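Colleague: next comes the sequence, and after it the predicted model I'd like to discuss.
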Amino acid sequence: MPDILPDATAEFARAIGPEPDDVIREMDAQAESEGFPTVGPAVGGWLQLLARLVSARRVFEFGSGFGYSAYWFAQALPDDGEIVLTEVDAEELDQAREYMARGGFDDLASYELGDAIRTVGEYAGPFDAVLIDNEKHRYREAFEAVRPKVAEGGVVIADNAVTAGPIDFEALSALVKGEDTGDVNEHTAGVADYLERVGADPAFETALIPLGEGIAVSHRVD
């Protein structure tokens, strides 16, 4: 899945971001060899920075894969912080546990196998940072499930806000602008629906960071 920035600009963004450690480098190598979609180091650096900016203590992820984004978040959490990883693939969740342990973050992490939208209902808030990276057609459902648990001053970050394998960017752009596009696939429609929902919510201010495949960052102001 290509970055949405020119290669030279994307490489520059990675170069000036936080330096990945050996565990991140190994995860990057795994993602490249397997063709596994991660947010990548440029976006990972932003996840870490956003968590620091809101003084995050608790993080919830809708979709964690083998722990790439969680590892970046964990580097910004205090020793008594918590990050909840969710994943439907047991093997990937086991890999996430191994990577988090190797980085010294296992004590911060809770690992939940199964549907993230059901899982979030089992946790009390507040969460200071939330990553939405589950099925694209369920982004709005994920937001509705976690919205009451987002701390004032916290952030909700949605990956693939611009692109991903099944997302049609031209159709997505037209939908966001309120134009008629005809039939679109459920992934594109789901991201557009999410962006419309969070963008219309008076409790949140939303902006786009055009790195990786695009992240929409929504700051809870009320």
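Modeller: Here it is on my side, so go on.
Colleague: hey, let's count contacts and neighbours off CA atoms from now on
Modeller: OK.
Colleague: hey, where'd the strands end up in this structure?
Modeller: Applying DSSP state E to the chain gives strands spanning 58-62, 82-87, 109-113, 127-132, 150-159, 204-209, 215-220.
Colleague: for these, which one sits closest to residue 97?
Modeller: For the strands of the chain, the distance to residue 97 is smallest for strand 109-113, at 7.5 Å, taking C-alpha to C-alpha.
Colleague: what's the neighbour count on residue 187?
Modeller: The number of residues packed around residue 187, counting by other C-alpha atoms under 10 Å, is 22.
Colleague: take the one below as the second:
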Amino acid sequence: MDLETVERYIRATGASHSEIQSEMADYADENGFPIIGPDAGAVLRMLARLTDAERVFEFGSGYGYSASWFLDGGADEVVLTEIDEDELDMARTFLDRAGDADRAQFEHGDALETVDAYDGPFDVVLIDHDKPRYAKGFDKAREKVPEGGVIVADNMTRGPIDLDALTAYFADDEPLPEDASDGTEGIANYVEHVRADPAFESFVLPVGSGLCLSTRVAER
């Protein structure tokens, strides 16, 4: 059994896109835009349901694909952040057409700065922006996440990273290559950072491009 077979099985038995999400996915395919996909999207939807999410914060929202899954899961409010104003406008249009824009906040700018304007709490936080700044995003959000809340980060197994180097680093205690990309170093730093935090339990879920789920298990 190989990884491709597992992925085909997951995809065949997994979540389906809504009509609007299908349009969003088609746009991603046509323009080479990275999205989390329906399998990771289903995880986000379930996290919203399991936490009975009142508020979700996203570090990096693109044109609203991941937010659509949180909203499908019943989140009362999703705060989208995006540095690209055109993409944020697309998110507003897509979510409005889906009938969900009234439960979304659209923030143009740097997510690491935007998050400071919100007191929280956030039941779920998605980190999906610049890989070298993942750990900073976690630190900005951790005190705003209540016990039982979840911080989830994308691109743990696929994306602008070297999975072989990361596997050797964590499984065999080998150093990262000297020419490791910023993305690879950023993900290695993030996983080490969250695993060392005693207030959270973390693990990597090999769905989509790989998700790291960190659940707060201690009071703030």
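Modeller: On my side now, so go ahead. All values derive from a computational prediction rather than experimental measurement.
Colleague: thinking again about what came up before, with distance to residue 22 of the first structure as extra columns, can I get the strands of the first structure in a markdown table?
Modeller: Converted to a markdown table, those look like this (distance: least, C-alpha to C-alpha, whole Å):
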| stretch | distance to residue 22 of the first structure |
| --- | --- |
| strand 58-62 | 23 |
| strand 82-87 | 21 |
| strand 109-113 | 20 |
| strand 127-132 | 23 |
| strand 150-159 | 24 |
| strand 204-209 | 26 |
| strand 215-220 | 25 |
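Colleague: can you redo the ones you listed as CSV with mean neighbour count and distance to residue 144 of the first structure?
Modeller: What follows is the strands of the first structure, written out as CSV (neighbours: other C-alpha atoms under 10 Å; distance: least, C-alpha to C-alpha, whole Å):
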stretch, mean neighbour count, distance to residue 144 of the first structure
strand 58-62, 26, 12
strand 82-87, 25, 17
strand 109-113, 17, 19
strand 127-132, 26, 11
strand 150-159, 23, 11
strand 204-209, 16, 13
strand 215-220, 23, 14
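Colleague: identify the residues contacting the spatially most central residue of the first structure.
Modeller: Nearest to the geometric centre of the first structure sits residue 131, at 3.6 Å (C-alpha atoms, centre = their mean). Residues in contact with residue 131 of the first structure (C-alpha atoms under 8 Å, 6 or more residues apart in numbering) are 59, 60, 61, 62, 156, 157, 158, 159.
Colleague: 6 Å - rerun?
Modeller: 61, 62, 157, 158 (C-alpha atoms under 6 Å, 6 or more residues apart in numbering).
Colleague: nearest residue to the corresponding residue of the second structure for the first one other than its sequence neighbours?
Modeller: With TM-score structural alignment as the criterion, the equivalent of residue 61 of the first structure in the second structure is residue 58. Setting aside the residues directly before and after it, residue 58 of the second structure is nearest to residue 126 in space (C-alpha to C-alpha, 6 or more residues apart in numbering), at 4.7 Å.
Colleague: leaving out chain neighbours, which residue sits closest to the counterpart of residue 199 of the first structure in the second structure?
Modeller: Correspondence of residue 199 of the first structure to the second structure, assessed by TM-score structural alignment: residue 195. Spatial nearest neighbour of residue 195 of the second structure, excluding adjacent residues (C-alpha to C-alpha, 6+ apart): residue 202 at 5.8 Å.
Colleague: next one: residue 104 of the second structure
Modeller: For residue 104 of the second structure, the spatially nearest residue (C-alpha to C-alpha, 6+ apart) is residue 78, at 4.8 Å.
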